[in-house]
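In: What would the 3D arrangement of this be:
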Amino acid sequence: MDDLDHRNLGVKLKLWHLQEDAPGMVFWHPRGYAVYRVLEDYVRRKMRRAGYAEVRTPQLLPKEFWGRSGHWDKFGEHMFRVDDGEQAMALKPMSCPCHVQIFNKGLRSWRELPIRYAEFGACHRNEPSGSLHGIMRTRAFEQDDAHVFCREQHVEDEVARFITLLDEVYRELGFPNYEVALATRPAVRAGDEATWDWSEAKLGNAARQCALVPQINPGDGAFYGPKLEFALRDRLGRSWQCGTVQLDAVLPRRLEASYVAPDGSRAWPMMIHHAIFGSLGRMIAILLEHHGGALPFWLSPDQVAVAPISKDQAGYCADVLAAFEDAGIRAVAYDGADTLSRRIVAAHEIAVPVMAIVGEREMRDGRVSLRERDGSQADVPLTKAVSRLQARARPDALKAEAL
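Out: Next comes the predicted model:
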């Protein structure tokens, strides 16, 4: 592994660790979980503004439930099974059947559709040990899962809405260049050929509506429907498959999801599955390698390191720290016994983007000396330092921070 491999960066930057007796399970440290939550909250805001209602569903469900959905036959060997003495259970590998259960509670009308659910779902998959790769591929992960229940006439517009959202997120995160592929019907599949023809055409039309021309990946679709797959390209030119949008006419019927149509008859909704990242851990790993470990200010776990020149400024250092924290800036005190130069080096080693140095003069005048990663410095009033850094931490500052 080289120095820019996320597995090395995670340890060096004190973000997480993995251990041999828990393969594929991530132990998130405080700094790593801070990054995790910032990224999660960023997507949460996007989804809420796009009209999705956030839900939470169980992790452990009966085998019979997964059998009805079709996942037990397709993925059973990769599911973690639990025997409670009365019935076989399994940890969920994905959230889609659970969202159908929420849709099914109550009589649904065509006037309610589309209905959009989103969940940061904790999922478990018993991946072969040889396929595990740092936090990019694990056995326990959180998926930014979302599902839309809609009528057939909504499908193209709903898929296009998602692509527009995905495009916005990828560009703000610094990935303006991405590729899209249309994965078509696999050899083993559910549903009739006419439905597959219609579904593949709808996904292709939605992509073209967003000025995308997908390449065709024959046979790579899910067992219940075709999908669009989005692959990021990082600054090293590497491609990472992340986002997906899948069209499903099978699962709603299997789990008896229905709504009352305009003529009063019972109708089956179309179900659109999609994720922007696929896995939050995987996206963090990609961002780390993309930025060489030097995450942009908005995403850095510790955004500012406040360092007094001597213990005489300890009280003012605490005031500076409180001012940053009150403004929502993630700040940490570097006020140990080491020399100032060693404390600066320590902050640099874990990629803290900004140092706020306070000495006798800064304390007297109510100022701080800001030092950036690139070596540039600015001596400014504390109030100005707070407003300047607060602006860089806002979501609308992401484009300026992206590479």
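In: From now on I want contacts and neighbour counts done on CA atoms only, so please keep to that.
Out: OK.
In: Buried ones in stretch 112-125, by neighbour count?
Out: P114, R116, Y117, A118, E119, F120, G121, A122, C123, H124, R125 (16 or more other CA atoms under 10 Å).
In: a markdown table for those residues, including distance to W240?
Out: Shown next, in a markdown table, are the buried residues of stretch 112-125 (distance: CA to CA, whole Å):
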| residue | distance to W240 |
| --- | --- |
| P114 | 31 |
| R116 | 27 |
| Y117 | 26 |
| A118 | 23 |
| E119 | 23 |
| F120 | 21 |
| G121 | 21 |
| A122 | 22 |
| C123 | 20 |
| H124 | 21 |
| R125 | 20 |
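In: Point me to the residue sitting closest to the centre of the protein.
Out: L280 (3.7 Å; CA atoms, centre = their mean).
In: My read is that that residue contacts V38, right?
Out: No. L280 is beyond contact range of V38, at 10.8 Å (criterion: CA atoms under 8 Å).
In: In a markdown table: the buried residues of stretch 112-125, plus distance to S258 and secondary structure.
Out: Below are those laid out as a markdown table (distance: CA to CA, whole Å; DSSP: H, G, I helix; E, B strand; the rest coil):
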| residue | distance to S258 | secondary structure |
| --- | --- | --- |
| P114 | 13 | coil |
| R116 | 15 | strand |
| Y117 | 16 | strand |
| A118 | 19 | strand |
| E119 | 21 | strand |
| F120 | 25 | strand |
| G121 | 24 | strand |
| A122 | 27 | strand |
| C123 | 26 | strand |
| H124 | 29 | strand |
| R125 | 29 | coil |
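In: structure for this one too, so we can compare:
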Amino acid sequence: MSNITVSLPDGSERELPAESTALDLAASIGSGLKKAAVAATVNGVDTDLTRTLHDGDTVSLITNDTDAGRHVLRHSTAHVLAQAVTQLYPGAKFSIGPAIENGFYYDFDLPDGQTFHEEDLARIEKQMKEIVKQNQPFIRSEHTMAEAKELFADQPYKVEIIERVESAGADELDAGEVSGDTISAYRNTDEFVDMCVGPHVPTTGRLQHFKLQKVAGAHWRGNESGKMLQRLYGTAWESKQALAEHLHQLEEAAKRDHRKLATELDLLSFPTELGGGLAVWHPKGAIIRKLMEDYSRLRHETGGYEFVYTPHLAKSGVFETSGHLQWYEDGMYPPMEMDNGTYYMKPMNCPIHCLIYRSRQRSYRELPLRLFELGNVYRYERAGTLHGLLRIRGFTQDDSHIFVTREQLADEIAGLLDFVLSVLRAFGFEDFTFNLSTKDPEKYVGSDEIWDEATEALREALDRHGLDYAIKEGDAAFYGPKIDIDVRDAIGRSWQLSTIQADFNLPERFELEYVGADNERHQPIMLHRALFGSIERFFGVLVEHYAGAFPTWLSPIQVRVLPVAEAHEDHANEVAERLAAAGARVDMVKADVGLGKRIRTAKMEKLPYVLVVGDDDVAADTVGVNVRVDMVGTNDDGTPADDVERDVPLDAFIERFQNEVADSTAAALSA
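Out: Here you go, the predicted model:
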């Protein structure tokens, strides 16, 4: 039998015996690649390593340390989870079990009213490890719709998916189970088979490093009126070290959870009386928010923006014109019927900014026209998606809409990129990723030509800055493509914050015009832009980034003064007054309890500086300075400096404090 030749991603070719598989290809290259490979891409299609190759195929091997490889690991582990549950809970029905970011889940319907509990995870995990130990192969098969319904006759959720595809041509790719008219399935043993597109690892023995994490509830197909299923979450990685690092990061993330810290630091709360997804800001949180807003206003004022204000609700016609009622109504609060029409709480500010532009005739000399608003918006997020400040129903956007000519478009976008990055750096972020989101072919307004032009303008700006970026196909808003800017926080997590969108469509829908130098009427192009994204979400990310230990310039209380005893309280008050006069946010806590306890309390509140005043300090006008641990420098030998400084002249501390805040403020404004 003759050999075959396949092409590799680097353009080289490799000769293999006929009937060779992608796994054989990996083995022919090296034992390390054979061990690391989990799937393959053959002629552009992801497939199992056990697939037979043919002469002329183009083959790329997917390894377990890539995003695509981890997806295969996690989806395969989800299958093992379903198999373990059906063994431990006879009669269990399983629905969907996709890979997700950093992990996987599977939804189950247990018989006889049984429920999962956290203590059951260890038992299920033990059963999964037994399946892994048996090194069971993942064997793929393909079936007609009728065959598949018979195969899964005892699994009603699988049958429902098949029938949806059969009757409506529904695309179930999100579940990773169905594609086209053929149903594919993977069998591990004679007793367990699951419906799936694949690919999967060759055998369960490849799934060594996983951990079940939690139990949750989930409505079938995300329908709040549907049956409540039980969801098991887990994570899976390519190595013991990668799993350990991820679990450690989760521990760090739990410590940094902004909801927990907001309560501990008395920053804000979510009273149940208000309803889900609505926050109230306490005085300390409000101080930080005011600093953020003041900074934003100053940057926009010096950056050529004009301030506007718009109402919290508007008549339905505004959102009909903009297209939001057609494309975004599910994310809007229900309408309110008034005596003169139907009103909606505004989900975004852009349609009303268009009305401001349209209020009078505009000249090309006014462009770029940059309108800015800290605008409150309201979006009806589903209850199950709410997450503190990160997913909320009422929030404030640092929202700008910029009207430009075609000739100004590229330069304005380039300038916006500089503006965005400078603001993010001012708040301590330095690691960015960029994504260019393109048109969703099923959800857009306007012509292909203007979408192409808008997309190219964003691409040109990214290229001009020499920035690496990923393309997110079909992820744009319905009215235009966008650049999303993600930041990486102190423990390596990525957060999507800032957005720049190019929009040819709303100016057309609102019939916006300007008179050009040729005395003819032209349509402007509109740029949508938020730097923080929203005040609330940005604040939540800041809390987690700093673990509540804000830099001195952002800290709600910068200095606390502690008298050693009651006899020192008058002098401590004088110290606090002098600090306040020097611009510090300062308080004094009386000597009602022991000094040690008061110092520990201040440290728990993550205050930058705690000043202690005793007998010698009263006499010498000095203070003992306790510096927050993360702010302590190092000695000449590299060891951490002492976080307690004694006998520091108060005037010297005040000068040092003022210089620190001034330097931070100057750096923020010039970032």
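In: Post the TM-score for the overlay when you can.
Out: Superposed pair, TM-score by TM-score structural alignment, normalised by the length of structure 1: 0.95. Supporting alignment: 400 aligned residues with a CA RMSD of 1.8 Å.
In: circling back: residue in structure 2 matching the residue nearest to the centre of structure 1?
Out: Aligned counterpart of L280 of structure 1 in structure 2: I535 (TM-score structural alignment).
In: still on that earlier bit, from G106 of structure 1, how far out is the residue nearest to the centre of structure 1?
Out: For L280 of structure 1, the distance to G106 of structure 1 equals 32 Å [CA to CA, to the nearest Å].
In: mind checking how far stretch 224-233 of structure 1 is from the chain centre?
Out: Put simply, stretch 224-233 of structure 1 sits 16 Å off its chain's centre (CA atoms, centre = their mean, to the nearest Å).
In: ugh, wrong one, stretch 652-669 of structure 2
Out: Distance of stretch 652-669 of structure 2 from its chain centroid, counting by CA atoms, centre = their mean, is 32 Å.
In: buried sites along that stretch?
Out: Under the neighbour-count criterion of 16+ other CA under 10 Å, stretch 652-669 of structure 2 has F653, I654, F657, Q658, V661, S664, T665, A668, L669 buried.
In: and if you look at stretch 326-343 of structure 1?
Out: For stretch 326-343 of structure 1, a neighbour-count test (16+ other CA under 10 Å) marks I329, R330, A331, V332, A333, Y334, D335, L340, R343 as buried.
In: So the match of L280 of structure 1 sits against G394, correct?
Out: No. Using CA under 8 Å, I535 of structure 2 makes no contact with G394, being 10.7 Å away.
In: V332 of structure 1 -> structure 2?
Out: Alignment note (TM-score structural alignment): V332 of structure 1 maps to D587 of structure 2.
In: Run a quick neighbour tally on the closest residue to its match other than its chain neighbours.
Out: Leaving aside its chain neighbours, D587 of structure 2 sits nearest to R560 (5.1 Å; criterion: CA to CA, 6 or more residues apart in numbering). R560 of structure 2: 23 surrounding residues under other CA atoms under 10 Å.
In: now do R393 of structure 2
Out: Counted by other CA under 10 Å, the residues lying close to R393 of structure 2 total 23.
In: and the counterpart of it in structure 1, what is it in contact with?
Out: Taking TM-score structural alignment, the alignment pairs R393 of structure 2 with R139 from structure 1. By CA atoms under 8 Å, 6 or more residues apart in numbering, the contact set of R139 of structure 1 is P23, G24, M25, H124, R125, N126, E127, L132.
In: And D144 of structure 1, how close does it get to R48 of structure 1?
Out: Separation of D144 of structure 1 from R48 of structure 1 (CA to CA) stands at 13 Å.
In: secondary structure element for the counterpart of D167 of structure 1 in structure 2?
Out: The equivalent of D167 of structure 1 in structure 2 is L421 (alignment by TM-score structural alignment). Assigned by DSSP states H and E, L421 of structure 2 falls within helix 406-426.
In: so the following helix or strand past that helix matches what in structure 1?
Out: Sequence order places strand 432-437 as the next helix or strand after helix 406-426 of structure 2, per DSSP H and E. Aligned by TM-score structural alignment, strand 432-437 of structure 2 falls on residues 178-183 of structure 1.
In: ok, and what's touching that stretch?
Out: Applying CA under 8 Å, 6+ apart, the contact partners of stretch 178-183 of structure 1 are 200, 203-204, 212-221, 226-233.
In: out of the residues you listed, which are inside strands?
Out: Under the assignment DSSP state E, the contacts of stretch 178-183 of structure 1 contribute Q215, I216, N217, K227, L228, E229, F230, A231, L232, R233 to strands.
In: Farthest-apart pair in those residues, please.
Out: Within those, two members stand farthest from each other by CA to CA: K227 and R233, at 19.5 Å.
In: Contacts only, for V612 of structure 2.
Out: Taking CA under 8 Å, 6+ apart, we find V612 of structure 2 in contact with V561, L562, P563, V564, V623, G624, V625, N626.
In: Translate it into the numbering of structure 1.
Out: Checking TM-score structural alignment: V612 of structure 2 goes with I357.
In: and D220 of structure 1, how many neighbours?
Out: By other CA under 10 Å, the residues close to D220 of structure 1 number 18.
In: what's the closest non-adjacent residue to it?
Out: A183 is the one closest to D220 of structure 1 (CA to CA, 6+ apart), at 4.7 Å.
In: and the one you found, how far is that from G221 of structure 1?
Out: 5 Å.
In: How about E289 of structure 1?
Out: Between E289 of structure 1 and G221 of structure 1 the computed distance is 29 Å (CA to CA).
In: And Q153 of structure 1, by the same measure?
Out: Per CA to CA, Q153 of structure 1 is found 22 Å from G221 of structure 1.
In: who's more crowded, the two?
Out: The neighbour comparison of Q153 of structure 1 against G221 (other CA under 10 Å) goes to G221, with 23 against 9.
In: Mind telling me what that one corresponds to in structure 2?
Out: By TM-score structural alignment, G221 of structure 1 lines up with A476.
In: what about the residue mapped onto A194 of structure 1 from structure 2, helix or strand, and which?
Out: A194 of structure 1 maps onto E449 in structure 2, with residues paired by TM-score structural alignment. Per DSSP H and E: E449 of structure 2 is located in helix 448-464.
In: Okay, buried residues for that helix please.
Out: W451, A454, T455, A457, L458, R459, E460, A461, L462.
In: Stretch 462-475 of structure 2 too?
Out: Using 16+ other CA under 10 Å as the test for burial, stretch 462-475 of structure 2 gives L462, Y469, K472, G474, D475.
In: The fourth one is in contact with K439, isn't it?
Out: Read that as G474 of structure 2. Yes. The criterion here is CA under 8 Å, and G474 of structure 2 meets it with K439 at 4.7 Å.
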